[in-house]
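Colleague: When you get a sec, could you give me coordinates for this:
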Amino acid sequence: MQHYFAMLARYHLWATEKILDQIATISEEDYRQDRGLFFDSIHGTLNHMLVAELHWYARFTESEPLTLALNAEVEHDRPALDGALRTNVAHERGAMAGLYLWPGGTTVRHTVDVPQAFG
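Modeller: Reported below is the predicted structural model:
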């Protein structure tokens, strides 16, 4: 089961990096424009992704629950938001790889070496 969690964590990091790499090619105007999305703009959607990452990281590390709203703007600066997402996904990857779900739903924490992200 630990290999399954490690695979999911690697995929999540890989997919997030691919999304952020593509978004980096979008103009600032298009990036900030209200597109009628649930979180308005691409920027709003990325902030939502960061809030979700922070909530999941708190769960994986058994930290205090966060009180951030899902539409909170955690980071206004575009490069800082990109960096925060990349950093938090990498941290979450390590935390997620340290989980093992036993049959019956009991979560047990352990240490595991996580292979590099997908290429």
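Colleague: alpha carbons only for contacts and neighbour counts from here, please
Modeller: Fine.
Colleague: Pull the number of nearby residues for residue 19.
Modeller: 11 (other CA atoms under 10 Å).
Colleague: Report the separation between it and residue 60.
Modeller: 23 Å (CA to CA, to the nearest Å).
Colleague: does residue 108 really touch residue 96, like I thought?
Modeller: No: with contacts counted by CA atoms under 8 Å, residue 108 stays clear of residue 96, the gap being 11.3 Å.
Colleague: So between those two, which is more surrounded?
Modeller: residue 96 (25 against 10).
Colleague: And whichever helix or strand that one is part of, what does it pack against?
Modeller: Assessed by DSSP states H and E, residue 96 sits inside helix 78-97. Helices and strands touching helix 78-97, by 3 or more CA pairs under 8 Å, 6 or more residues apart in numbering; DSSP states H and E, are helix 2-23, helix 42-60.
Colleague: by how many degrees do the last one and helix 2-23 diverge?
Modeller: Pointing back at helix 42-60 there. 160 degrees (axes from the mean of the first three to the mean of the last three CA atoms, to 10 degrees).
Colleague: this one as well, want them side by side:
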Amino acid sequence: MVELSAPQLDTVFHALGDATRRRMLSELAQGERTVGQLAEPFAISLAAASKHIKTLEGAGLIAREVRGRTHICRLDPGPLASAHQWLGVYQRFWTERLDVLEGLLRQEDGQPASKTTGEKP
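Modeller: Prediction:
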């Protein structure tokens, strides 16, 4: 898997920063869609949908193919995989921190013996 450069990651996260574009990607995860099909669930014009699609295309998240007068879009998961890999560093960071916290809480829960014997901690 090729790691994305900082400008490429910026473009991917910018594209993912909009709820409409994220929903379009969710639709494309189910299979190819036309621009009209992608615009349908939203109260937006085809022109507005096309702008969102161009942003997703620019980030490399989708590919568009012209078949006659119909524009067919499909998901390209490569940049998502690279973004996920980048986010994985932070997932490991927080997982390690939460594991330490869990250990401390378990250790604290294991010390109530002083309360049952009447001793003060």
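Colleague: so what number do they get for TM-score?
Modeller: Superposed pair, TM-score by TM-score structural alignment, normalised by the length of the first structure: 0.32. Supporting alignment: 68 aligned residues with a CA RMSD of 4.8 Å.
Colleague: picking that back up, ok, then the element right after the helix holding residue 96 of the first structure?
Modeller: With elements assigned by DSSP H and E, the helix or strand that comes after helix 78-97 of the first structure is strand 99-101.
Colleague: before we move on, the earlier item: how far off helix 42-60 does the helix holding residue 96 of the first structure point, in degrees?
Modeller: Using the same axes, to 10 degrees: helix 78-97 of the first structure against helix 42-60 is 30 degrees.
Colleague: quick one: buried residues of helix 78-97 of the first structure?
Modeller: By 16 or more other CA atoms under 10 Å, the buried positions in helix 78-97 of the first structure come out as 78, 81-82, 84-86, 88-97.
Colleague: Identify the farthest-apart pair in these.
Modeller: Using CA to CA, the buried residues of helix 78-97 of the first structure reach their maximum pairwise distance at 78 and 97, which is 28.6 Å.
Colleague: And the next helix or strand past the longest helix seen in the second structure?
Modeller: The longest helix of the second structure (DSSP state H) is helix 78-109. The C-terminal neighbour of helix 78-109 of the second structure among helices and strands, as given by DSSP H and E, is helix 113-116.
Colleague: Residue 88 of the first structure and residue 29 of the first structure, how far apart?
Modeller: Counting by CA to CA, the separation of residue 88 of the first structure from residue 29 of the first structure is 26 Å.
Colleague: element containing residue 10 of the second structure, please.
Modeller: helix 6-16.
Colleague: what about stretch 79-94 of the second structure, distance to the chain center?
Modeller: Put simply, stretch 79-94 of the second structure sits 10 Å off its chain's centre (CA atoms, centre = their mean, to the nearest Å).
Colleague: buried set for it?
Modeller: Across stretch 79-94 of the second structure, burial judged by 16+ other CA under 10 Å covers 79-80, 82-83.
Colleague: now, among these, which is nearest to residue 27 of the second structure?
Modeller: Among those, and counting by CA to CA, the member closest to residue 27 of the second structure is residue 80, at 14.9 Å.
Colleague: any chance of the helices and strands packed on helix 78-97 of the first structure in JSON lines, plus distance to residue 101 of the first structure?
Modeller: Listed next are these as JSON lines, based on distance: least, CA to CA, whole Å:
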{"stretch": "helix 2-23", "distance to residue 101 of the first structure": "8"}
{"stretch": "helix 42-60", "distance to residue 101 of the first structure": "12"}
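Colleague: Can you say which of those helices is packed in most?
Modeller: Mean neighbours per residue, mean count of other CA atoms under 10 Å, is largest over these for helix 42-60, with a mean of 20.
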